[in-house]
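1. coordinates only, sequence not included:
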C-alpha cells in the first residue's frame, strides 16, 4: 500500500513502457501549461475559520444527472489499457466504489457499454458520463450519442478545446501514433461505414451544439472552457454545466491554469449552472481551494492513470481515497461541514498580508 500520489506516480513510471508513460505524462509544446496547472495551486493559500462546530461533515454533491458521495469526478483520459490490462473496467469499478462520477473517454480502449456495466456491477446508482468530440460526420456523432444513451450514461461531456490535436513533442520524439496490436479505440469500431478515426474540426460553432442539444435529452456539459465570454454563451445556449480545463496542458501551451481561469468564470455564470474544474489537483488542499473559489466538483486525470498503472483497480481506489480523506481533513481545518460552506474569502495569495 502506497500512501501518497507521488509514490503511486513513481511506481507507475517504473512499470509503464517509457513511450506510454510519456503519452500520459506529457503536454503540448514546452509543457508550460502542464506545469502551471500544479504551480498555480502553490501560489494560493487557505485562510481558515475556527470554532465552527464542524465535527460532522458531509461531502455529498449533486451534479447534472448524478448524485455523488464526494465532489470528485474522474476526468476523461484515453487508452487505459496502456496502463493496465483491465483498463477502463478497473477505473469504472474503483470510481463507483468511491462514489465519484466517471467521465469515460470517447478514446477509451473499452466500449462505453462495458464501462458503464462494470461501474453498475459495483453500485447500481453509479454515475457514468460519456465524453464526446463532435465529429465531422453528424451520423457518427449521433451514433455515439445513441451508444451512450443505451449504456445508461446520465450526461454527455462535450470537449470543445480541441479543434485540432495539440502538438505533443514527447509523442513526436517517440514516434507514438498508434495503439499496440490488440488494442483499439473501442467506441470508434461499431460505426456507420465501419471503424473510423476520431475526426475533429475547427469548423464547429455554437450552432452545432444546438443540433446536438436537439438530439438528446441527456444533460450536456462543455469541457475546456477558459474564457468567461464562452461560459456566458454556454449558459445562454442552455448547457447544463461547464468544466473549466486546459485539457491537462495538452492542447494550447500558452493557456492559463484552470484554477486561475476559474474565479472570473464562476462570477460570470453566477450560479446559473454548475462549474466544475480539472487540471493540477494533486492534494485535498487543492480540491478545497477549487471548491472555495466556486467549483462544484474537481476532476482527477493523471493521478487516476498513475494509480491504474501502479496497482490496477486497487491503485485507482487508493488515489480516490487519498484525495477524499485529504479533502475531508482540510475541510475540517478550514471550519466547514460541507463543500457548499467554503467561500472565496478563504483563499488568499500565498505571502499575502491579508
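-> Now that the structure is in, tell me what you want to look at. Every value quoted in this text rests on a predicted model; they were computed, and no experiment measured them. Residues are numbered from 1 along each chain as shown.

2. can we go C-alpha only for contacts and neighbour counts from here?
-> Noted.

3. Surely residue 313 is in contact with residue 96?
-> No. If you go by Cα atoms under 8 Å, residue 313 and residue 96 don't touch, sitting 11.0 Å apart.

4. For the helix ranked longest in the chain, buried residues please.
-> Secondary structure of the chain per DSSP state H: the longest helix is helix 302-333. Neighbour-count burial for helix 302-333 flags 302-324, 326-328, 330-333 (criterion: 16 or more other Cα atoms under 10 Å).

5. So which elements touch that helix?
-> Applying 3 or more Cα pairs under 8 Å, 6 or more residues apart in numbering; DSSP states H and E, we find helix 302-333 packed against helix 5-15, helix 18-25, helix 87-98, helix 284-292.

6. I'd like to know which of those lies nearest to residue 119.
-> helix 87-98 (4.8 Å; Cα to Cα).

7. Packing partners of the closest one?
-> strand 101-104, helix 112-122, helix 302-333.

8. Out of the helices and strands packed on helix 302-333, indicate the one that is most buried.
-> helix 87-98 (a mean of 26; mean count of other Cα atoms under 10 Å).

9. quick one, that one and helix 302-333 angle?
-> 10 degrees (axes from the mean of the first three to the mean of the last three Cα atoms, to 10 degrees).

10. need the helices and strands packed on helix 302-333 in CSV with distance to residue 230, can you?
-> Output for the helices and strands packed on helix 302-333, formatted as CSV (distance: least, Cα to Cα, whole Å):
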stretch, distance to residue 230
helix 5-15, 33
helix 18-25, 28
helix 87-98, 30
helix 284-292, 20
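
11. between those, which one is nearest to residue 228?
-> helix 284-292 (16.6 Å).

12. Could you identify the helix or strand that succeeds that closest one?
-> Toward the C-terminus, helix 284-292 is succeeded by strand 298-300 as the next helix or strand (DSSP states H and E).

13. Take this one as well and set it beside the first:
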C-alpha cells in the first residue's frame, strides 16, 4: 500500500549524551585507548493520511550507542498512531500489510469455508506494482484447487484475472514449498504454511504469515530489522546512515535495483533521512531531499519549516533552468492563513514563479509570514541546488 505523507514534524525528542571520554592509559609500556562512547535518541513524528484517506501518524524511533562514531547498538522502529488506542509498531507482522498473507477458515455445519486467503505485496503484473488481493471458497475440501477459488482485487473490489492471481500468490506458494503455482495446485498445500491445515484436516481460525516478495524483501518489520542489521554489520556512522537514506532505495529506483541493503526493498523516502538528520544535528531539517528528471524537466524536492511544521515543496525546472511549476506536496499550515498560500496554483505560488529571477524582492504575506518565508526559502534552496547539478 502506498502511503501518503503530510510532511509535518509535530513531536521531537533528542538526547545526545557523552557517556565516556577518550582516555589513554599505560601499563608496562602498553598504551590502551578507551573509546569515545555516545548515546543518541531521536523521535520524529510524521502526520498525514493513508492512501485510503484515513488519518495516521508515524513516529520514527532511532536510538542507540556509538563508539568512536561507529554505531554499535541500534533500536529502529516506526510506531503508527502512537499514544492512541490504535497504536501499533510497523515491525509487528499483524500491524502492517507488506509481503504478508492472511488465511481464515470457518466451519459451517460439517463443511469448511475459506473466508479469506489474502496476499499483499509487489509484482510487475499490477499497475503501480503494489497489490492487495484476496480469495475465497464457500466450501473447501482436500481436493479444492487454486482455480476453484474466487479472487478479488481489494483496491478495486473487482474480480481478479487468474493470471494476476498467479502473479500475486506465487510468493505465498513458494513460502509453502510450492515452486510452480498453477490451476491444479491444492489449496490445502498453500494454507498448510499458515498452520490451518494440519494432520490431514482443516483447522478453524485465522493466521498471518510473511513471505519473501519481489526481489527478496519480506514483511515491513523484517525489512526494518534488515536495515538495522546492515547498519551494524557495516559499522556505519550516523553520517553514513544519513547518506544511505538519501541515496539508496529511492522511489525512482526500480525495486529490482534496491539490493544494497540485503532484505530491504522498501523506499527510503524523506522521513528516513530526516529522522537521522535530527539524531545528528538536534534540530529540524531544512534543505533539498532529492531530485528527479523526467522528459528534460528537473523536479527538486525541498523541505523548509513553516508555521505548522515542515513544508515539502516540489520545484520544477525546464531544460533552460526556468521554474515552470511549484507544488506543495503536503503542509500543515493554518487553512485560512498559511494554507491559502500553499494551495495549488495560489496567487503567492504564481508570484514566486513570476519573480524567480528576483526572488528576494517577493514580499512575504502579512499574517502568514512564516509560511511565505518557508516557500521563498524553498525556491532559493531549489535554485541553488539545480545550478549545482
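-> Received, thanks. Please read all numbers here as calculations on a predicted model, not as lab measurements.

14. Report the TM-score for the pair.
-> The TM-score (TM-score structural alignment, normalised by the length of the first structure) is 0.29; 168 aligned residues with a Cα RMSD of 6.6 Å.

15. hmm, back to that, now for the helices and strands packed on helix 87-98 of the first structure, which one comes closest to residue 91 of the first structure?
-> helix 302-333 (6.1 Å).

16. re earlier: following the longest helix of the first structure in sequence, what is the next regular element?
-> Next along from helix 302-333 of the first structure, by DSSP H and E: strand 347-349.

17. which strands and helices sit next to that following strand?
-> strand 44-46.

18. Could you give me the buried positions within the strand it packs on?
-> 44, 45, 46.

19. Next one: the first one from residue 348 of the first structure, what distance?
-> The one in question is residue 44 of the first structure. Look at residue 44 of the first structure and residue 348 of the first structure: by Cα to Cα, to the nearest Å, they are 6 Å apart.

20. cool, and the second one?
-> Residue 45 of the first structure sits 5 Å away from residue 348 of the first structure, going by Cα to Cα.

21. How about the last one?
-> Distance, residue 46 of the first structure to residue 348 of the first structure, using Cα to Cα: 6 Å.

22. The closest residue to residue 213 of the first structure other than its chain neighbours: neighbouring residues, count only.
-> Leaving aside its sequence neighbours, residue 213 of the first structure sits nearest to residue 220 (Cα to Cα, 6 or more residues apart in numbering; 7.6 Å). The local packing of residue 220 of the first structure (other Cα atoms under 10 Å) involves 25 other residues.

23. Could you verify my assumption that residue 44 of the first structure touches residue 347?
-> Yes. Counting by Cα under 8 Å, residue 347 is a contact partner of residue 44 of the first structure at 6.6 Å.

24. any residues in contact with both of the two?
-> residue 289 (Cα atoms under 8 Å, 6 or more residues apart in numbering).

25. how about the helices in the second structure?
-> Using DSSP H, helices in the second structure cover 162-175, 187-191, 220-233, 238-247, 270-281, 338-342, 347-354, 369-387.

26. Nearest to residue 116 of the second structure, out of those helices?
-> Per Cα to Cα, nearest to residue 116 of the second structure of the helices of the second structure: helix 187-191, 10.7 Å.

27. list the helices and strands the closest one packs on?
-> Under the contact rule (3+ Cα pairs under 8 Å, 6+ apart), helix 187-191 of the second structure is packed against strand 197-198.

28. Which strands and helices lie in contact with the strand it packs on?
-> helix 187-191.

29. buried sites along the helix it packs on?
-> Buried-residue list, helix 187-191 of the second structure, by 16+ other Cα under 10 Å: 187, 188, 189, 190, 191.

30. Kindly reformat these as JSON lines containing distance to residue 100 of the second structure.
-> JSON lines is the format used below for these (distance: Cα to Cα, whole Å):
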{"residue": "187", "distance to residue 100 of the second structure": "17"}
{"residue": "188", "distance to residue 100 of the second structure": "18"}
{"residue": "189", "distance to residue 100 of the second structure": "17"}
{"residue": "190", "distance to residue 100 of the second structure": "14"}
{"residue": "191", "distance to residue 100 of the second structure": "13"}
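
31. now, among those, which is nearest to residue 57 of the second structure?
-> residue 191 (33.5 Å).

32. Spatially, what comes nearest to the closest one if we skip its sequence neighbours?
-> residue 197 (6.3 Å).

33. Check the burial of the one you found by counting its neighbours.
-> 19.

34. want to try CSV for the helices of the second structure, with distance to residue 45 of the second structure as columns?
-> Supplementary listing: those in CSV, determined by distance: least, Cα to Cα, whole Å:
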stretch, distance to residue 45 of the second structure
helix 162-175, 33
helix 187-191, 38
helix 220-233, 17
helix 238-247, 17
helix 270-281, 9
helix 338-342, 21
helix 347-354, 27
helix 369-387, 20
